[in-house]
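**Student:** quick one, fold the following:
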Amino acid sequence: MRFIAVLTAFVLTFSLDLLADERQEVYVSEKNYDDMTSAELTKAKRLAEKVKIRPLVACADPGNLPLSSMEIPGFDNRIATLLAEKMGTSMRFFWRPFLERGLTRETFANRECDLLLGMPYGYQSLLTTMPIYRSTYVMAYPESKPLTINGLDDPKLRNIKIGTYQHSGLREALTRKGVAENIIVHPIRQDTDINPDHQQWRQLLELVSGELDAVGIWGPFAGYAKKVENAPIDYFPVNLLEDKTPLEFSLAIGMRKNDVILKYALDKAITENAQEIADILTEYGVPLVACSQCAVQGELPSHGSYYQSFINEAESRYLAPLPKSNTQLDTARATEDQKVDLNKLKGWLAEGADLNEELSNAVLAADETRIRYLIGAGADINLRTSAGFTLAHETAKYRDSDTLAILLEQGIDKNAKDAAGWTPLIHGAYRNHVPTVALLASHKADIEAKTKNGYTALGLAIGERKFWAAKA
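**Tutor:** Next comes the predicted model:
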């Protein structure tokens, strides 16, 4: 009898598991969200209101307060748990450092989790919920030493010790503004659950100790340190101080691209419980940026779309000559040993320096005076590097059309081919750089020259979607 009872229980459990599996697959579409028609999406949205959501598993970082943590729940953990409860199911966390390779690929392929928390809204590799909130990078400083700046290129930023995270948009923006040598980088760590001192927000404590004068950091870290940890710091948003590098982002929850009904179920729960989500974010001190699409509205001014900034950046990169600041030495900041004038060059040559090597250096430095002098002194204008490139190839590759114009005037071979059969014109087309393409065309470069694979400059430009170059 006991055996029969056990067998009956096993069969019943197995049957329930099968039913559960069938239920679980109800909202996994055969199509990805982007491939579905309007009618299919409407049907999925209706099903989301009826289907019973299975217990969910969210991939979460075990040591990244205030976002997520095994020891003390972060706000991402609490928001996920709240949504699961409101959808009538449960939430379990699969702990995995978010800095490990293959996060989006392996976790879903191995069915380790259903959701990824704290993902950028619209992240290309995933399907995401509606944006939940929007936040910004900030500049933090000790309360006892207030900091004000007129922009990220403010000279005072070059004279203080600034901490930033290794992979930080703000670090990139500061570096482009010339603030680099005084930056103290907080390196990437994968042991932040074992060693909490390695978590990103802990760099803010170096403001308190006096090791740093300022920290450029993702806003939620600074808000948490100030409000929850009571660190004597303050901060201001920097999203309005930069147009090229986005410094504000909308965050959402990610899932497989075909979990369409799950997305709609989550969207519904997020919308209906926006106030409770807002209360959680406020509790953790998250700086909230105004966002009309987000469930939680912020009060900090938003930069708005970066689209036009991207267009302007692309036009300056591909439709204009390379800026002098990208090619020539900043003599105001250079040390004496970095500066090379004609007298110093002549001294080197008198001591036996190689003419051709110095010509390569002069081209790299875009120094017209040195280039003309060295060619006149007998340097080989058509010299090749160890990789088989001529100086015409090199300048075309780096979009330095101004220096290329000097070389063409001095008689460099405009149709020289490298080891792959690429001419300077083909290199210019591949870089989508209109001034380089136009310059070479005006010097009657061979537009029909082909690579070893049979591509002309035009064919390569079209095939690689370098449409500005193709049009030129």
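**Student:** only C-alpha atoms for contact and neighbour calcs from this point on.
**Tutor:** Fine.
**Student:** where is the longest helix in this structure?
**Tutor:** The longest helix of the chain (DSSP state H) is helix 2-25.
**Student:** any chance you could list what contacts that one?
**Tutor:** 52-54 (Cα atoms under 8 Å, 6 or more residues apart in numbering).
**Student:** could you pull out the strands for this protein?
**Tutor:** Ranges of strands in the chain, per DSSP state E, are 56-60, 63-64, 68-69, 91-95, 115-120, 127-128, 133-142, 162-165, 183-186, 214-218, 233-237, 248-255.
**Student:** run this one through as well so I can compare:
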Amino acid sequence: MKHVSIHRGLLIALAIAATSASHQVARAQGDNAQPQAGNGGLDLSIELVDPKVLRVCADPRNLPFSNEKGEGFENKLAELFAKKLNKKLDYMYFPQATGFVRVTLGAHRCDVIMGFPQGNDLVQGTNPYYRTAYTLVVKQGSGLEDVTELGDPRLKGKHIGIIAGTPPATYMATDGLMADAKPYPLMIDTRVDSSAGAMISDLNKGDIDAGVLWGPMAGFYARESNPPLHVTPLVKEKAGPQLVYRIGMGVRHSDQNWKRMLNRLIQENQADINKILLDFGVPLLDENNKPISVETATKSP
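**Tutor:** Sure thing, here's the model as predicted:
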């Protein structure tokens, strides 16, 4: 039986679209409640599978996010939090496809999903710890490095890679780019395939002129390329689906104390979190859609 994974970018878009603006405001107000110092009297024994263990729900083959070898940035974030909590770290691995939340978090087999879009009703979200966007990936020296919108005339007639069914495809269709586009499958067997990896390989070989890819994946694969590729967050697109998202962690709706604990850890360790993300090439954005660099990495998302 194949382990079919849904592209995380689409999961993010669907999650945001399913949540009303008023619901998001109410949730944000609840998440901003400040916990007390230390455990602050928070009783986690009822909420957690094992209070002595940080049990993380994760995909076993989904770099740059996570894998069974602990090589993803969500693995590194889990290691950071386990150290801060003085807990042993353990994982419940399951492919991030349909039923992921039900089989892992919902079945009390683990206690936190390290990366989840803010506003998704499947879980209770923590405060966000990073903000990023879909991106345009091109070769250095292509003459496309300063393209910031998919409607740029320089993209006309170019062969552009796109993950089928993701939000940027709407903009590409509107801008007349789909006729020359190369689609990559949304649902894949993660044991043997990677749509993002295939897109970047085609870009390096010259089979496509540019690629449109979810920021964390784009940044990771761009750094892995030789020479490195150029990544531009698509933050100026306004006439269609949202392309910029806040990412937090996901816990069960009943786990209020655990959520408060994680919120405190995020707040206290934002600089270290940013460094881990930047080390993996994640294009971090502040609230004004300006890039967060190593020099500005102490700022909250």
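**Student:** can you calculate the TM-score here?
**Tutor:** Once superposed, chain against chain, the TM-score is 0.75 (TM-score structural alignment, normalised by the length of structure 2); 256 aligned residues with a Cα RMSD of 2.8 Å.
**Student:** thinking again about what came up before, same list (the contacts of helix 2-25 of structure 1) but as JSON lines, adding neighbour count.
**Tutor:** Below are the contacts of helix 2-25 of structure 1 laid out as JSON lines (neighbours: other Cα atoms under 10 Å):
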{"residue": "52", "neighbour count": "16"}
{"residue": "53", "neighbour count": "21"}
{"residue": "54", "neighbour count": "18"}
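**Student:** tell me which of the residues you listed is nearest to residue 72 of structure 1?
**Tutor:** residue 54 (25.5 Å; Cα to Cα).
**Student:** contacting residues around the residue nearest to residue 313 of structure 1 when sequence neighbours are not counted?
**Tutor:** In this structure, residue 313 of structure 1 finds its nearest non-sequential neighbour in residue 244, 7.2 Å apart by Cα to Cα, 6 or more residues apart in numbering. Taking Cα under 8 Å, 6+ apart, we find residue 244 of structure 1 in contact with 173, 306, 309-310, 313.
**Student:** show me what residue 244 of structure 1 lines up with in structure 2.
**Tutor:** When structure 2 is aligned by TM-score structural alignment, residue 244 of structure 1 is paired with residue 240.
**Student:** how far away is that match from residue 169 of structure 2?
**Tutor:** 10 Å (Cα to Cα, to the nearest Å).
**Student:** so which residue is smack in the middle of structure 1?
**Tutor:** The centroid of structure 1 falls nearest to residue 169 when counting by Cα atoms, centre = their mean (6.9 Å).
**Student:** residue in structure 2 paired with that residue?
**Tutor:** In structure 2, residue 169 of structure 1 lands on residue 167 (TM-score structural alignment).
**Student:** residue 60 of structure 1 maps to what in structure 2?
**Tutor:** For residue 60 of structure 1, the residue aligned by TM-score structural alignment is residue 58.
**Student:** which residue, other than its chain neighbours, is closest to that match?
**Tutor:** Nearest to residue 58 of structure 2 is residue 93, by Cα to Cα, 6+ apart, at 5.0 Å.
**Student:** please apply the same query to residue 199 of structure 2.
**Tutor:** With Cα to Cα, 6+ apart, the residue lying closest to residue 199 of structure 2 is residue 161, at 6.2 Å.
**Student:** how about residue 151 of structure 1?
**Tutor:** residue 241 (5.6 Å).
**Student:** if I look at the one you found, how far off is residue 162 of structure 1?
**Tutor:** From residue 241 of structure 1 to residue 162 of structure 1 the distance is 17 Å (Cα to Cα).
**Student:** neighbour count winner among the two?
**Tutor:** residue 162 (25 against 16; other Cα atoms under 10 Å).
**Student:** against structure 2, where does stretch 111-129 of structure 1 fall?
**Tutor:** Going by TM-score structural alignment, stretch 111-129 of structure 1 lines up with residues 108-126 of structure 2.
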